[in-house]
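Colleague: everything below, folded, please.
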Amino acid sequence: MNSADGTPLAVDVTPGTEDGTVLFAHATGFCKEVWGPVQDLMVGRRTIVSFDARAHGDSGDPGPPYDWWDLGRDVLAITADVGTPILGVGHSAGAAAMVLAELLEPGLFEHLILVEPIIFPGPPIRVEGHPLTEGALRRRPSFASLDEARANFAGKAAFARWTQDSLDAYVRGGLRRAGDLWELKCSPDSEADFYRGAVATGAWDRLVDLTVGVTLVAG
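Modeller: Just a heads-up that it's a prediction; the model follows:
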């Protein structure tokens, strides 16, 4: 599947027996597979759809700068052929993508579950030196084995509360073979560039236009 600008999008679909769709979108630096353990609890009900964001996982990378409104357009491309009603579930950048899609096409979703959506208030923040950008640039880009990658991630504070299944899903979907190494599908540079694009959406001032019900999750 391609987005409106031609960027290839990797999409997974698990058919359900009930009407409607649950669409999952991951955070910056991750991949569609991280939602797998959650989706396993829902199999057999609504159709489940998840996708790799542009420059992530197995989706195409148009290169920086990344316009986050394109993330919303990616969601529109994916939802064009799915069953309704659509429940959107997104984390961080994935949550922002859901909001941007709803602003582009009001009424797209029946409800949104947004986990720590990246939508900044007020004037643009300074991204150079921001903890999100700097943290991305410090990420280790490659590993000698998947076991080494798993051990590395498990020792990081960001993964301290992840279940083993969730961590395994990230290792399985977030790295690719590159010669003798395993490298992150979303490189540290791409992840940092992705965060740089977060400040220019202007979406905060348009949140008042949202009419869809929203459940916010943080912590």
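
Colleague: alpha carbons only for contacts and neighbour counts from here, please
Modeller: Will do.

Colleague: list the contacts of Leu175.
Modeller: By CA atoms under 8 Å, 6 or more residues apart in numbering, the contact set of Leu175 is 57, 182-185.

Colleague: quick check: it vs Leu184, distance?
Modeller: Distance of Leu175 to Leu184, given as CA to CA, to the nearest Å: 4 Å.

Colleague: what of Ala10?
Modeller: In this view, Ala10 and Leu184 are 16 Å apart by CA to CA.

Colleague: now the other sequence, so there's something to compare against:
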Amino acid sequence: MSSDQVSVAIHEFGGSGRPLLLSHATGFHGYCYLPIADRLNDRFDCFALDYRGHGSTPRPDDWQVDWDRYGDDALAAARAIAPDGGLVGFGHSMGGAGLLMAAQRDPGLFDLIIAFEPIVFPTDVDRSESEPSMMVEGARRRRESFDSFEAAIANYASKPPMQAFDPDVLRLYVAHGFRPAPEGVRLTCAPEHEARTFETGAAHTTWDLLPEIHTRVVVIASGDEMGPAEVAPKIAERLPNSVLVEQPDSNHFGPFIDPAGTADLIADFALSIPTP
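Modeller: Prediction:
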């Protein structure tokens, strides 16, 4: 149970070994990372969470988006999975920020966090929401329903960015990111909720707390030239126990495009941690 009486959905993907928590990006959900988990279940006991308003976790009535509450969700899921610590976390975009918030609040929880371009921005910049954002406007224009699951898959597979996604990731995004509705199927993450999450992504103060996080963190930066990729090296610099890994041939959707490569990266770094 998280704050605001939110019951966080935790998906058990199975496997054996050290517990691994997969933490999703804005607008997605935990099942999008099942293709990664499937490649790791001989080495990890794999789990994923859905943040409030995403996937199977409800958004409280009249809740205004507050990224600190996403940190509460990550903390609740991590404590449920590994109450005695020893957890490995992989966080993508918003999910990376959520895991960093959880690690700051409970320092003994994680042995390692791999954060793929976490949404953590410097607090000394203008946080005005007046500037237009392609991500915000794209979320608000997102089509909310389709006649069927198959129609949704066909739509996303025909245009960027999802046309580049691994087919299993795209299939799982639709299968677990839509619910039956009178008109066919409808998104579980409402477009306005996704848009507000993007709009307020620079409003939390996790940047100021980074020096307090002594958990080992691997920060991944893609080859994008702006946004989260541009900030990722600065995040690594502020974390006391971190390493920066650059993937110039990737982009912000890298874990969805190349789940096999992402699984290899997680395994390579986690293998260097002493087994509890």
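
Colleague: circling back: among the contacts of Leu175 of structure 1, name the ones in strands.
Modeller: Judged by DSSP state E, the subset of these located in strands is 182-184.

Colleague: would JSON lines of those with distance to Pro131 of structure 1 and neighbour count be doable?
Modeller: Shown next, in JSON lines, are these (distance: CA to CA, whole Å; neighbours: other CA atoms under 10 Å):
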{"residue": "Trp182", "distance to Pro131 of structure 1": "26", "neighbour count": "20"}
{"residue": "Glu183", "distance to Pro131 of structure 1": "23", "neighbour count": "21"}
{"residue": "Leu184", "distance to Pro131 of structure 1": "20", "neighbour count": "24"}
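
Colleague: so where do the helices sit in structure 1?
Modeller: Remark: helices assigned in structure 1 by DSSP state H are 36-39, 68-79, 93-104, 131-137, 146-154, 164-174, 188-196.

Colleague: single out the most deeply packed of those.
Modeller: Most buried of those by mean neighbour count (mean count of other CA atoms under 10 Å) is helix 93-104; its value is a mean of 26.

Colleague: that helix vs structure 2, mean deviation?
Modeller: When structure 2 is overlaid, helix 93-104 of structure 1 sits 0.9 Å from its aligned residues on average, using mean CA distance after the TM-score superposition for structure 1.

Colleague: quick one: that helix to chain centroid distance?
Modeller: 11 Å (CA atoms, centre = their mean, to the nearest Å).

Colleague: for the residue sitting furthest away from the middle of structure 1, give its distance to Asp58 of structure 1.
Modeller: Within structure 1, the residue lying farthest from the chain centre (CA atoms, centre = their mean) is Asp180, at 27.9 Å. Computed as CA to CA, the Asp180 of structure 1 to Asp58 of structure 1 distance reads 20 Å.

Colleague: same question, Asp165 of structure 1
Modeller: Look at Asp165 of structure 1 and Asp58 of structure 1: by CA to CA, they are 20 Å apart.

Colleague: who's in contact with the residue positioned nearest the centre of structure 1?
Modeller: Residue closest to the average C-alpha location in structure 1 (CA atoms, centre = their mean): His26, at 2.5 Å. Applying CA under 8 Å, 6+ apart to His26 of structure 1 gives the contacts 32, 34-35, 51-53, 90-95.

Colleague: about what we covered before: and the residue farthest from the centre of structure 1, what's its match in structure 2?
Modeller: In structure 2, Asp180 of structure 1 lines up with Glu183, judged by TM-score structural alignment.
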